[in-house]
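Engineer: predicted model and sequence below, questions to follow.
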Amino acid sequence: MTYIRRDLEEKILSLSKEYAAILITGPRQVGKTTVLRQLKQENRAYVTLDDLEDRSMARNDPALFLQLHDRPILIDEVQYAPQLFSYIKIEIDNGAAPGSFWLSGSQAFRMMNLAQESLAGRVALLHMPSLSQHEIYGSGSTSPFTIELNALKERVKTNAPADMREIYHRIWKGSMPGLISGRFSDRDVFYSSYLQTYIDRDVSDLVNLTDKLIFQDFIRSAACRIGQVLNIHDIAQDVGVSDDTAKRWLQVLEKSDVIFYLRPYSNNLLKRTVKTPKLYFFDTGLVAYLTKYSSPDILANGALSGAILENYVVSELLKTYQNHARECLLWYYRDKEMREIDMIMESDGMLHPLEIKRSVNPGKELIRAFDILNKSSTARGKGGLLCMRPTLSAINSDNYIIPIWMI
């Protein structure tokens, strides 16, 4: 099995020199434990709360648990024993050295809330996504994606070029380390097992399920609607559950980092905008598996090809920020006249409109909607067309044509 270097590694090591505790959250099987074990030195103890005896002690006698293990320590799957946080807080307040505690856990929302309640101001919170296309196919160091010409030119040096067929291969294969590293070779078996483990462990912790197969059908129904404005009623009808149940189940999918939303952009000067978010999955390989596309070529020519490309671009863009512990202000725009902008990035007080297209040679008519932002109270910055063009180009001095492989 090949270890894949993660862009988040530098941030983990630098923050360990400043914070006594670091908490890394993220979906299951994205490599949190692998990265931390790769980075840890020999003197750092390791304990996983997947071990039922250690979990029981951490829950029932957290003080004794911490006494038994030396510092520095890596505690894996810490979500199983939130009782530890109060005792870790005491140690930090008593002068624990920087890097004393490395903590990792799934169920990001729950972990973030617990850490903020017990360790506010004492812990560095990091989120690790699945592998980015730079981590899988690129080289060297990179930075968060921006619409700035010199920064875009730098990405040519660090990211691996890809044509349309290669992009859909990346989308179809997904970004889970177990598959990319070669540890598992059968993609269908991997995703089938992943779903079963996810439902048995994470979902069962968050909601009482009477029928696990219905929940799996529910995830599949959501996957069929990526890139669309969220319609809870339609998803509920697909599987025969109430709208309230569908809403709760979507919250479970969001809390466990399976899905995320892109919120609509609006301000006081843009009053006729749609208010409902759009739905996306963090891993497009899971979407392709759920929607039963058996090969990249079939996916590229199927009904979901445009939506899953959009999902890929949005998730890859967000990963470039998560991998540098940065927040990305990202929205979409749609108004009641059905004028739409796929993404709007806000940076340094500027709005940057972005459009996503399968085309190799997109025309300037695709950026007409960008003018809507001229009515916004926030200044409009440079825009971009993210597409299958093999090289960086421009429509004009204010709008670039950016290959998707450069994200």
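Structural biologist: In hand now; what should we look at? Numbers count the residues shown, from 1 in each chain.

Engineer: from now on I want contacts and neighbour counts done on CA atoms only, so please keep to that.
Structural biologist: Fine.

Engineer: now for the helix or strand hosting residue 204, which elements pack on it?
Structural biologist: For residue 204, the enclosing helix or strand under DSSP states H and E is helix 204-206. Counting contacts by 3 or more CA pairs under 8 Å, 6 or more residues apart in numbering; DSSP states H and E, helix 204-206 packs against no other helix or strand.

Engineer: mind checking how far it is from the chain centre?
Structural biologist: 21 Å (CA atoms, centre = their mean, to the nearest Å).

Engineer: show me what counts as buried in it.
Structural biologist: With burial defined by 16 or more other CA atoms under 10 Å, the residues of helix 204-206 counted as buried are residue 206.

Engineer: got it, and stretch 184-192?
Structural biologist: 187, 190-191.

Engineer: for these, which one is nearest residue 117?
Structural biologist: Using CA to CA, residue 191 comes nearest to residue 117 of the buried residues of stretch 184-192, at 34.3 Å.

Engineer: name the SS class of the closest one, please.
Structural biologist: helix (DSSP: H, G, I helix; E, B strand; the rest coil).

Engineer: residues touching it, list them.
Structural biologist: Going by CA atoms under 8 Å, 6 or more residues apart in numbering, residue 191 touches 286, 289.

Engineer: do the same with residue 322
Structural biologist: 126-129.

Engineer: quick check: it vs residue 29, distance?
Structural biologist: 17 Å (CA to CA, to the nearest Å).

Engineer: and residue 268, by the same measure?
Structural biologist: 42 Å.

Engineer: below is structure B, check it against A:
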Amino acid sequence: MIFPRPQLQQDITHALTRSRVVALIGPRQCGKTTLAREFVPADSMNYFDLEDPISLARLDQPMTALQGLTGLVVIDEIQRRPELFPLLRVLCDRTPLPARFLILGSASPAMLRQSSETLAGRLEIIRMAGFSLAEVGVEMQMRHWQRGGFPLSFLAASDADSLAWRRNFIQTFLERDLPQLGVSISAASMFRFWNMLAHYHGQVWNAAETARNFEVSESTVRRYLDLLEGAFMVRQLRPWFVNLGKRQIKSPKLYFRDTGILHQMLGLREERDLWLHPKSGASWEGYVIEEVIKAVDPDEAYFWATHSGAELDLLLFTGGRRVGVECKRMDAPRLTPSMRSALTDLALDHLIVLYPGERPYPLAERVTVLPLAYLAQGSQALDAALAVHGATWISPP
């Protein structure tokens, strides 16, 4: 099976028309290299793979190798040679500009701080993840949830092959990828911490409790978590709090970015295991949240909760609007006191309730229930469905 990624291709094409350097960042093995080769073939002199000894040898004298190239130049796994960033600034400041650069990285801009500082005003960042539900299609939703979006895990011939790939991915990530980013933590310690985080998936993260269980300081576990977030393995969903006269949660919620990796950590081998596991509901919630963020691409995303029990799974700021999202794995969601509180206290333009059913329906004024399948059609489908019920659209006008 081949799943095209036209939206990402379009985003890269547009970015290259307006920016001198475009960074395509995302976790290892999410398809960045495959996508980049749609723009520049791997055997081109304009393609540099910094895990390839030949490319590394060509870059022994980087100015000599790069300054004569024209058109689009691709540099893959840029985090292996951070000293290239100052050189890229020089090359992309030439007039007229003979070449633009597409750089690929497996670390967040915070972990590649030199890039954002050196290339300020010249760099546009595009974030990439594994396959989205919109890319694989709603008929593949169960497999997508179970195996996650990493292409080689999702496309494996069997569940056993998918599990084997994810097990090897985790081992390689810990033993090779993290050390390449300058992380000195032992692979065994980081695996134990990462495995512990699987049981916090979908919960408010308590650094003090984790530190006690892990027998290290709070600052240490926060650093470990930041490393995993910077490598796109976990998401810390930040809390939104306003002056309401109510005690509100001010710690982040923790989610694995890829449910396939989560299920590997939890020891879930097949679909039946997933349905019966006590973390099944939290896994589904995290899956829906990631797919909403991919589909909508909001300006900002948070969760909201009070100590009295009111909460909102996802608060999106998009196109100047506030849109709430609730994830309900039930046959027919109903309006709850928590939803009413969120509508009023957060001044939501609209509240969307996503569920695994097939029929959209209005639940109350400014509250609409939508099938999860709508995410497979992108934000346009969400817009159209909301418009039917007279709702404010979620995409920018």
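Structural biologist: Perfect, I can see it now. Given the structure is predicted, the values throughout are model-derived calculations rather than measurements.

Engineer: superpose the two chains and report the TM-score.
Structural biologist: Taking TM-score structural alignment, normalised by the length of the second structure as the basis, the two superposed chains have a TM-score of 0.86; 372 aligned residues with a CA RMSD of 2.5 Å.

Engineer: wait, which of the buried residues of stretch 184-192 of the first structure is closest to residue 74 of the first structure?
Structural biologist: When these are ranked by distance to residue 74 of the first structure (CA to CA), residue 190 comes first, at 27.1 Å.

Engineer: identify the residue of the second structure aligned to that closest one.
Structural biologist: Residue 190 of the first structure maps onto residue 165 of the second structure when the alignment is built from TM-score structural alignment.

Engineer: quick one: the nearest residue to that match once chain neighbours are set aside and residue 285 of the second structure, what's the gap?
Structural biologist: Excluding its sequence neighbours, the residue lying closest to residue 165 of the second structure (CA to CA, 6 or more residues apart in numbering) is residue 153, at 6.1 Å. Separation of residue 153 of the second structure from residue 285 of the second structure (CA to CA): 21 Å.

Engineer: ditto for residue 88 of the second structure
Structural biologist: On the measure of CA to CA, residue 88 of the second structure and residue 285 of the second structure end up 41 Å apart.

Engineer: now do residue 11 of the second structure
Structural biologist: 28 Å.

Engineer: that older thread, just name the closest of the buried residues of stretch 184-192 of the first structure to residue 171 of the first structure, please.
Structural biologist: Nearest member of those to residue 171 of the first structure, counting by CA to CA, is residue 187, at 12.8 Å.

Engineer: what about the helices in the stretch 51-200 of the first structure?
Structural biologist: Secondary structure of the stretch 51-200 of the first structure by DSSP state H, counting those that start in this stretch: the helices cover 52-60, 62-68, 84-93, 108-118, 133-137, 149-158, 164-173, 177-180, 187-198.

Engineer: out of the ones you listed, nearest to residue 326 of the first structure?
Structural biologist: helix 108-118 (15.5 Å).

Engineer: return the distance of that closest one from the chain's centre.
Structural biologist: Centre-to-centre, helix 108-118 of the first structure and its host chain are 18 Å apart (CA atoms, centre = their mean).

Engineer: just checking, what packs against it?
Structural biologist: For helix 108-118 of the first structure, the packing partners by 3+ CA pairs under 8 Å, 6+ apart come out as strand 21-25, helix 84-93, strand 123-127, helix 243-255.

Engineer: again, only this time at 7 Å
Structural biologist: Where contact means 3 or more CA pairs under 7 Å, 6 or more residues apart in numbering; DSSP states H and E, helix 108-118 of the first structure is packed against helix 84-93.

Engineer: what comes up buried for the helix it packs on?
Structural biologist: Those would be 84-89, 92, for helix 84-93 of the first structure by 16+ other CA under 10 Å.

Engineer: next one: stretch 206-217 of the first structure
Structural biologist: Judged by neighbour count using 16+ other CA under 10 Å, the buried positions of stretch 206-217 of the first structure are 206, 215-216.
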